[in-house]
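>>> Requesting a structural model of the entry that follows:
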Amino acid sequence: MTSSGPPTGVHRKRRAGAPRGFFACEAAGLAWLTVPGGPRVVRVVGVGEDHLDLERLEEVRPTPDAARAFGRALARLHDAGADAFGAPPDGWAGDGFFGPLDQPLPLRAAHDDRWGRFYADARLEPLRADLAGRGRLTPTAAAGLDAVTAALRAGRWDDDEAPARLHGDLWSGNVLWSRDGAVLIDPAAHGGHRMTDLAMLELFGAPFLGTIRAGYGEVHPLPAAYDELVALHQLYPLGMHAVLFGGGYGRDLERLLARLGV
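As a prediction, this is how the structure comes out:
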């Protein structure tokens, strides 16, 4: 049921004609990301078919101390784990959503015990199809994606990391800073590799990013091949920007593929 407006002190996120379950999926993700010792997550007040009511947050300037605390809390959130690579959050079944409110695209769910296969099958293959469908798949990008996908399926980047509990769309705009520290909003929550969230923060930058990274490493050591893994995990979000917005994002994707050297 659609109400006339949000209650006082509540932020209403609304979209008429939203995909079925769009806001219920987001609400389930926010609940799943709320773990002991993890980052603060915006509180859900109510959910409807065309809207999500959230607590209204008062933003402040971030500080180095808040950034370090956020890094530590993010590591603890990831360590809370997930059932499998690609697993949706508790309380939601099936695919999720990725992208802006006005044109979200499906985020394929999976239940895989190998991250590389999951990333190839549920992220890069759909990305390739979406690029082709919009006439934005260049021969260079196609060849690069095919090579990376084959290497992923062969296990090149698999490691011993268990599935992490991911925000899934962790660019700086989805981290709000309050008097109580960082607050997570707008997730695409799922089980995946912890580097996915870290690479998203690196993609568009974040306040005191190096301090966030240092705080994270105090709780969970960062991999030695951090820079290479950042490039690998940025392929999907950067590629989706090419799908949605075109422009220079396609060329950025080609450069990122070239960095991986496969």
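
>>> use CA for all of it now, contacts and neighbours both
Will do.

>>> who touches stretch 219-229?
72, 75-76, 195, 199, 216, 259-260 (CA atoms under 8 Å, 6 or more residues apart in numbering).

>>> If we use 7 Å, what do you get?
72, 75, 260 (CA atoms under 7 Å, 6 or more residues apart in numbering).

>>> Over to stretch 11-25?
So stretch 11-25 is contacted by 6, 47-56, 92, 96 (CA under 7 Å, 6+ apart).

>>> rerun that using 8 Å as the cut-off
Taking CA under 8 Å, 6+ apart as the rule, stretch 11-25 contacts 5-6, 47-56, 92, 96-97, 101-102.

>>> Now do the buried residues in that stretch.
11-12, 14, 18, 22-25 (16 or more other CA atoms under 10 Å).

>>> which among the contacts of stretch 219-229 end up buried?
72, 75.

>>> Sitting in helices, which of the contacts of stretch 219-229 do you find?
With DSSP state H as the criterion, helices contain 72, 75, 260 from among the contacts of stretch 219-229.

>>> Next, format the residues you listed as TSV and append distance to residue 243.
Listed next are those as TSV, based on distance: CA to CA, whole Å:
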residue	distance to residue 243
72	33
75	30
260	21
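
>>> And the strands in the stretch 1-150 of the chain?
Under the criterion DSSP state E, counting those that start in this stretch, strands of the stretch 1-150 of the chain are mapped to 10-14, 40-41, 44-48, 51-55, 96-98, 105-107.

>>> Out of the ones you listed, which one sits most buried?
Comparing these by mean neighbour count (mean count of other CA atoms under 10 Å), strand 96-98 comes out on top with a mean of 23.

>>> this one as well, want them side by side:
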Amino acid sequence: MIGSRLERLLGVRVREVQDLGMNHRWRLHRAVLADGRPVFVKSGKVGALFAAEAAGLRWLGEAGAVPVPQVLAVDEETLVLPWLESEPATAPAAERFGRELAALHAAGAESFGASWPGFIAELPMDNTPGSSWPSWYAERRVLPFLRAAVDRGGLSKDDARLVERVVERIEALAGPAEPPSRIHGDCWSGNVLWAGGRGWLVDPAAHGGHRETDLAMLALFGAPFLDRILAAYQEVSPLADGWRARVPLHQLHPLLVHVVLFGRGYRSAVVEAARAALAAG
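Here you go, the predicted structure:
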């Protein structure tokens, strides 16, 4: 079935399809076209999710900075991208990625948010545009996922109150005001694919946001050669004073996402990030 759908979308014969298993609510496939080209395919009944991912990839690609896969085809049940042969990260590739990530962020955005629906994994996010990052981040990212985490039993009311204290002080905790950056939005190490001596961005939750968010996400689960990435980034686009102390603030949203997706196992990380964000202020 997936083969015939691909043939309809791409207008070429599909030689073979390999099932790579499930990821969240969709299946992954590697398909080989009649001309020998391999492609990467996501399939599933996910509503607007694939269209949002495609819009984010195209928008990131317009910057001509960090490479992103070309969208070959998309509909409500399928997303088709070129197949990238991954390789181990290297220090030179990490440094290049840091410079290119700085250039991507510098491409900017019209506002905080985006004109397409937001998703992180299978969870919807409110991308309604805003002009102030602290209030936008609190209202569109932190509070909705805090409520969901409490509703699903991942956080207690006392935990929620701690996070709410961060929200109450967010104007003071957010650091110097910056214009909207063009960010990946879910830039943990698993969403940076190393191929051809470069870091490619995949699986975006792209929107106009704060550039420190992408860097905090890279640190959250340990990107390879992170020190090289950050040093190269700083050479191109120096970060505002105090940025390291603000890392927990930017990690608070993705950690809340993990509580919603995976439960109380991430509760202590949320509490620690909230406490660290408050202490930094």
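
>>> Out of the ones in helices among the contacts of stretch 219-229 of the first structure, which is nearest to residue 31 of the first structure?
The closest of those to residue 31 of the first structure turns out to be residue 75 (CA to CA; 17.4 Å).

>>> corresponding residue for the closest one in the second structure?
Under the alignment (TM-score structural alignment), residue 75 of the first structure maps onto residue 102 of the second structure.

>>> Could you do residue 191 of the first structure as well?
Match for residue 191 of the first structure (TM-score structural alignment): residue 208.

>>> I'd like to know how far that match sits from residue 136 of the second structure.
11 Å (CA to CA, to the nearest Å).

>>> now swap in residue 155 of the second structure and tell me
Applying CA to CA to residue 155 of the second structure and residue 136 of the second structure gives a distance of 22 Å.

>>> out of the two, which sits in the busier spot?
residue 155 (24 against 19; other CA atoms under 10 Å).

>>> nearest residue to the equivalent of the more buried one over in the first structure other than its sequence neighbours?
When the first structure is aligned by TM-score structural alignment, residue 155 of the second structure is paired with residue 137. Leaving aside its chain neighbours, residue 137 of the first structure sits nearest to residue 131 (4.9 Å; criterion: CA to CA, 6 or more residues apart in numbering).

>>> list the contacts for that neighbour?
137, 239, 242-243.

>>> any chance you could map the helices in the second structure?
Under DSSP H, the second structure gives helices at 2-10, 49-61, 91-106, 133-137, 143-151, 157-168, 170-173, 211-220, 226-236, 247-262, 267-280.

>>> Nearest to residue 198 of the second structure, out of those helices?
Of all the helices of the second structure, the one in closest proximity to residue 198 of the second structure, counting by CA to CA, is helix 91-106 (5.0 Å).

>>> now the angle from the closest one to helix 226-236?
50 degrees (axes from the mean of the first three to the mean of the last three CA atoms, to 10 degrees).

>>> other SSEs contacting helix 91-106 of the second structure?
Secondary-structure packing of helix 91-106 of the second structure (3 or more CA pairs under 8 Å, 6 or more residues apart in numbering; DSSP states H and E): strand 181-183, strand 198-201, helix 226-236.

>>> so where in the first structure does the first one end up aligned?
Counting by TM-score structural alignment, strand 181-183 of the second structure falls onto residues 164-166 of the first structure.

>>> Quick check: the matching stretch compared with the second structure, mean distance?
Mean deviation of stretch 164-166 of the first structure relative to the second structure after superposition (mean CA distance after the TM-score superposition for the first structure): 0.5 Å.

>>> Show me what that stretch is in contact with.
Taking CA under 8 Å, 6+ apart as the criterion, the residues outside stretch 164-166 of the first structure that touch it are 33, 77-82, 85, 189-194, 196-197.
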